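> Sequence and predicted structure, then a few things I'm wondering about:
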Amino acid sequence: MDTKHKLIAAAERVFDRHGFTATGMDRLTAEAGMSSRTLYKHAGSKTALMQAVLAERERRFMARLDVSGVDAIFVALAEWVHTEGARGCLFLRTLGETGADLPVLADAVMAHKAAFRERVAEIVAAEVGEETAAGLSEQILVLIEGATAAAVYRGPDAVAAARAAAATLIDGARR
């Protein structure tokens, strides 16, 4: 793994565990096992590093949504919670911490959420048809987001409950 990828992976672990604002550069250098000079050379700034972390997180998360079917979304989410942990959505936590104070991060969050929403709508439309998908995809999206948040304190049971609710919605849409 090259230095930049090692830095992004270390920063993602620290930001995910402690948050963006609570993480200092000293903690990042210690976690990455590199000097502050090397960190700044490869990251530029803490904000640029967080932007790179969000881009990597999006790449991995969206790759998991290369599925066909709503049920498969929840299977992928359960796998994500199992392998990545259940600390809520890093994108929403970043937005909550920084608000509009760091537009580059707010823009990254909003772009991710728009792409995520579009992908969910595509999956729902493929399953139930375009006419039914509009409102239903919003409901499925809320179930996914809610399961992600509730998994923090309920664990995988939150994803299972959302999966069951989604199945009920899809069955109803097919009738």
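Nice, thanks for sending it over.

> When you work out contacts or count neighbours from here on, use the C-alpha atoms and nothing else.
Will do.

> Whichever helix or strand A150 is part of - contacts with which helices or strands?
Using DSSP states H and E, the element containing A150 is helix 130-154. Under the contact criterion of 3 or more C-alpha pairs under 8 Å, 6 or more residues apart in numbering; DSSP states H and E, helix 130-154 touches helix 70-84, helix 103-128, helix 156-174.

> next up, a second structure to put side by side with the first:
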Amino acid sequence: MDIDTQLLTTAERLFDQDGFNATGMGRLVRETRLSSRTVYKHVGSKNALVARVLAERQRRFFAHTDFSSVEALFDSLKRWHADNDGARGCLFFRLRAETGGQIAEIEAAVAAYQQQLHVRIGELVAREAGVPDETRADQILALFEGATTAATYRGEAVIDAAAACARQLINQRGAV
């Protein structure tokens, strides 16, 4: 494993398990067994590192997630959750909440993730409902994000429940 991959993998695990504030650069140095000089040379700063971690997480999430249908979307979420990447809820929202929107790098990463998710769900709705529908897309987005969080304490059954609601929304005729 190259140094960048080692740093990003370790940092993501630490940010995901313990949060932004509890994950200091000293801890990253200890966990990776690299020198602090090497770590800072490769990541620059903690804020730059978290931005890179979130960008990589976003890339993996969208490569993993199937937006071909409502069923495929929620099945993807179940697989993501089962693989433990999603078992603690959405890392983007947790880091934003923890930092109170005060770190520009996290804000930018969350905005990029949210925008991409919104666009992809909007495209799914237009394709499946046969017409673009911003309200319906927002409803399915809310179901998806809610299921992401609720699955952490209710289990995967809540993802199935959200998928059933999303299917009902898609099947409705006319504007909702």
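The structure has been received and is ready for your questions. Here the structure is a predicted model, which means the values were calculated and not measured.

> returning to what we had before: would you mark the buried spots in the helix holding A150 of structure 1?
In terms of neighbour count (16 or more other C-alpha atoms under 10 Å), helix 130-154 of structure 1 has its buried residues at 133, 136-137, 140-141, 143-152.

> cool, stretch 51-68 of structure 1 as well?
By neighbour count with 16+ other C-alpha under 10 Å, stretch 51-68 of structure 1 contains the buried residues Q51, A52, V53, L54, A55, E56, R57, E58, R64, L65, V67.

> Count the neighbours of the closest residue to the last one other than its chain neighbours for me.
To tie it back to what came earlier, the one meant is V67 of structure 1. Distance criterion C-alpha to C-alpha, 6 or more residues apart in numbering; nearest residue to V67 of structure 1, sequence neighbours excluded, is I73 at 6.7 Å. Neighbour count for I73 of structure 1, taken as other C-alpha atoms under 10 Å: 21.

> Wait, I73 of structure 1 touches L65, no?
Yes - contact criterion C-alpha atoms under 8 Å: I73 of structure 1 and L65 qualify, at 6.3 Å.

> what's the closest non-adjacent residue to S36 of structure 2?
S36 of structure 2's closest residue in space is V29 (C-alpha to C-alpha, 6+ apart), at 5.7 Å.

> Let me see the contact set for that neighbour.
V29 of structure 2 makes contact with S35, S36, V39 under the criterion C-alpha atoms under 8 Å, 6 or more residues apart in numbering.

> can you do 10 Å?
Contacts for V29 of structure 2 (C-alpha atoms under 10 Å, 6 or more residues apart in numbering) come out as L7, T10, A11, S35, S36, R37, T38, V39, Y40.

> for I106 of structure 2, same thing?
Per C-alpha under 10 Å, 6+ apart, neighbours of I106 of structure 2: 47-48, 50-55, 92-93, 95-96, 99-100, 112.
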